[in-house]
Every structure is written in C-alpha cells, then in structure tokens.
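**Q** sequence plus predicted model, see below.
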Amino acid sequence: MKRLIAGVVLGVGLTAMAHGAGDPAAGEQNAAVCAGCHGQDGAKPIMGTYPKLSGLGEKYLYNQLVDIKSGDRAIPEMTGLLTAMSDQDLQNLAAYYNSKDMVVGQANPDLVEAGQALYRGGNMASGVPACAGCHNPKGIGNEPAGYPALGGQTAEYLAKQLKAYRAGERAVGSNAAIMMDVASKLTDAEIEAVASYASGLN
C-alpha cells in the first residue's frame, strides 16, 4: 500500500512539474510592461532584434527571466523591469507567454536550402550538430530539457544570439556551454541561413 501511495504521489508530482508551476492568468497581469517591446501576447516584437516570447517553453522563459532579474544575463533594455517581481510572478509570466501561439514568419527563399540542411543535418565537416536534435525537427523545442522553440522566432534575433554565443557574450544558463560550442563552429553565412530557416519553420 505504501508503494502504491508513493507511486501516486510521485506521479502527481511529475505531472505538476511537466505542466509547469506558473499561472497564465496571473501572468497576464504583469505582461503589460513587456508589450512595449515584445508586442501583444509576445508574438510581434517592435524590432526584429527583440525576441518573440510566445510559445517558447515555460521552463526556458522562466530561467531567462531569473537570469535577467539577477543581472546574470545583462539586457540593458530590461534593467529594473523585473526587480519588483517575485519568483512566482516570474513563473506566472513564463506560463502566460508559453500559453500563447507563436506567429511564424517567412524565411528567405534563397536561404531555405542551406538553412534546412544545417538545421536538420548539421555540418559534419566542422562538427556542428543538427539543431533539430535539441530543438525538435518541427522547431517546437524540448520543454523538459529547457530548450526553447525556435520555429517562428525572428531571424534577426536568432542570428544576434548565435553571434553572442560565438563571441562568448552570452555565457549564462544551463545550456549556454552547449550553444557556445555549437556557435563557435558556425560561419556568418551559416548563422544567417539557419536563423532564416528557423524563422519560417512550423
């Protein structure tokens, strides 16, 4: 009987973890301050270098918010915006944006072939793994691992982040070492192609 109870408790706990700890309805109340840059529902940022937040993955979003609030991930435009928010507020905000649908863009037709080859197959010659291995062939990410969805993200933002990883400027987070290693092997042309391809992936 004790084993049965323990199994039920464990199962419920794992289910709760899988669905995240945030409340999307509560998160919406704090999202107004974000809309100025990231757009309504986080789906249409005012500039291509700002990320879309919708549907990125609750765990990923929460971890980024924690790093930004602590100052570990420095984003000047967000200085002070999260200071008054509690950990639960951050979880709620992550849950809110993850509950929204990503609006997929249009990839540059001239870059689709090269971008698709890199995203799905990597580059064996330079040791670049396929993006699909962590971020899913459909670009929907991997929520349990905290890997963000890439499909539909703006090409400009993706390219900017890949270059930041390559330069060692984005070195914070549990997956940063992986991305820094991958990005260090990418050329500018590869970054442009794969970022464009991911922006139109759905």
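**A** Looks like it arrived, so ask away.
**Q** contacts and neighbour counts: CA atoms only from here.
**A** Will do.
**Q** neighbours of residue 138, how many?
**A** By other C-alpha atoms under 10 Å, 14 other residues sit near residue 138.
**Q** repeat for the one 10 residues further on
**A** By the other C-alpha under 10 Å criterion, the neighbourhood of residue 148 contains 22 residues.
**Q** so what does the longest helix seen in the chain touch, helix or strand wise?
**A** In the chain, with assignment by DSSP state H, the single longest helix is helix 2-19. The criterion is 3 or more C-alpha pairs under 8 Å, 6 or more residues apart in numbering; DSSP states H and E, and there are no helices or strands that helix 2-19 contacts.
**Q** name the next helix or strand downstream of that helix, please.
**A** helix 24-30 (DSSP states H and E).
**Q** contacts for the next helix or strand after that next one?
**A** Next along the chain after helix 24-30, taking DSSP H and E as the criterion, comes helix 32-38. Helix 32-38 is contacted from outside by 41-42, 44-47, 50-53, 81, using C-alpha atoms under 8 Å, 6 or more residues apart in numbering.
**Q** let's bring in a second model and compare:
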Amino acid sequence: MKLIAPLLTTAVLAFSSVSVYSATDAPARSAKPDLVKGEASYTAVCVACHNADGNASIAINPKLSQQHPEYLLKQLQEFKSGKRKDPVMQGMVAGLSDADMLNISAWLASKPGKLGFAKDKEAVALGERIYRGGLPDRQIAACAGCHSPNGAGIPAQYPRLSGQNADYVSKTLHDFRDGKRGNSLQMTGVTAKMNDKEIKAVSDYIAGLR
C-alpha cells in the first residue's frame, strides 16, 4: 500500500510521509477502532510497500507509523473515493470497508516511527530556512507553522513529517506543484512557487528532522 502523503499550506510547507487539511475536514470517527483487526488488515494489504511496522524502507514510499490516525483515515477514504488519484492505492483500498480503514489508521498511529537523516549537507541550510522560516520574498510559507518545529504535526489537522523518506516528500511536493495530486488546494498553491532545488532541499531536511 503506497500512501502518498504531507505537505505545505498557504501559511507553510507541508508533505508524508503527507497532504494538509483542517480539523473541519477530518472524517467522523464514531466507531471505536480495533487494533487487532487493524494489524490483520494492514498485514494483508499494506506490508509489501510499507514494512511490517509501517516504517517503509523503500525510499519512494511513505513511512506511516506514528502518523495521526485522522490524517491516515482521510487519505485512505480519498483514495477509495477517487478524490486522491493513485492507481496502486486505489486498487489496494478498493476492498477495504470504513471500519477496516479506521482500524488500520489507528494501528499505524500506535506504532513508533523510526528516525531518518538528511543526506545532502550542502542543501541542509536551505532546507532548514524554508522549513522554519519560509521564503517571504516569494510568499513561500514556513512548514513549521502547521507541522511544528520538530515535524510532529498537529493531530487531526496536519500530518507528522519528522523522519519521512526524502524521496517520498520530494515526489509529493512535485505532484502538488505539477497538478498530479489535487486533494489540497493549499498545498497546490504553495508548491506552485517552489523550484526543484528548494523542493529537494526541504525534503532532505525533513528526513533528518526530529
């Protein structure tokens, strides 16, 4: 299962192991999640792409462990409805019920996320500048405003980014910018102003954020 996630709002850059949405967009969660069933469903559908504990080792796939369950549930539901386009994910979630998606999201949120690290020393300064302060002269907002200085995000509103795979973050930002992902108008607007160098730098910085 490949959950393409994350990242920037008009007030900040975001990503996903991620998309950005407000609390009013969060899906209803009246039912109580079943973690045992969540693990079983996850093992049956998601393990090949995201590893047994949700910490995907394939660089282009997002880490899902310790992500906010409301965010995960929203993304799964939007894959199923077609609001978020991805042929692989749409096939994976096609057979999942609302209860299955709720259970998977809750189980993943209960698993600890693994820390990552930045690889490009030359880009770290630019990535940190964008993440923490944005680029005001070009109206590119800081990521930290929605995703917090340490990348923990804001539960039920903005996804956790800390330690997310850099290749996944970069792909997500490019997809927002290039119109391939359209389930966050905020992210589409902010990424439209970013160039490839800036996307690469902030993606690498996020990978090492903790």
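**A** Yep, that arrived. If you're wondering where the values come from, they're calculated on a predicted model, not measured in any experiment.
**Q** where does the TM-score land?
**A** The TM-score (TM-score structural alignment, normalised by the length of the first structure) is 0.84; 181 aligned residues with a C-alpha RMSD of 1.8 Å.
**Q** dump the contacts of helix 32-38 of the first structure into CSV; add distance to residue 195 of the first structure and neighbour count as well.
**A** Output for the contacts of helix 32-38 of the first structure, formatted as CSV (distance: C-alpha to C-alpha, whole Å; neighbours: other C-alpha atoms under 10 Å):
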residue, distance to residue 195 of the first structure, neighbour count
41, 22, 23
42, 19, 24
44, 17, 21
45, 17, 20
46, 18, 15
47, 16, 14
50, 14, 18
51, 13, 23
52, 14, 27
53, 16, 28
81, 28, 12
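**Q** now those in JSON lines, with distance to residue 152 of the first structure and secondary structure?
**A** Output for the contacts of helix 32-38 of the first structure, formatted as JSON lines (distance: C-alpha to C-alpha, whole Å; DSSP: H, G, I helix; E, B strand; the rest coil):
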{"residue": "41", "distance to residue 152 of the first structure": "14", "secondary structure": "helix"}
{"residue": "42", "distance to residue 152 of the first structure": "12", "secondary structure": "helix"}
{"residue": "44", "distance to residue 152 of the first structure": "11", "secondary structure": "coil"}
{"residue": "45", "distance to residue 152 of the first structure": "12", "secondary structure": "coil"}
{"residue": "46", "distance to residue 152 of the first structure": "15", "secondary structure": "coil"}
{"residue": "47", "distance to residue 152 of the first structure": "15", "secondary structure": "coil"}
{"residue": "50", "distance to residue 152 of the first structure": "13", "secondary structure": "coil"}
{"residue": "51", "distance to residue 152 of the first structure": "10", "secondary structure": "coil"}
{"residue": "52", "distance to residue 152 of the first structure": "8", "secondary structure": "coil"}
{"residue": "53", "distance to residue 152 of the first structure": "10", "secondary structure": "coil"}
{"residue": "81", "distance to residue 152 of the first structure": "26", "secondary structure": "coil"}
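**Q** neighbours around residue 93 of the second structure, how many?
**A** If we define neighbours as other C-alpha under 10 Å, then residue 93 of the second structure has 20 of them.
**Q** do the same with residue 47 of the second structure
**A** Residues near residue 47 of the second structure, counting by other C-alpha under 10 Å, number 17.
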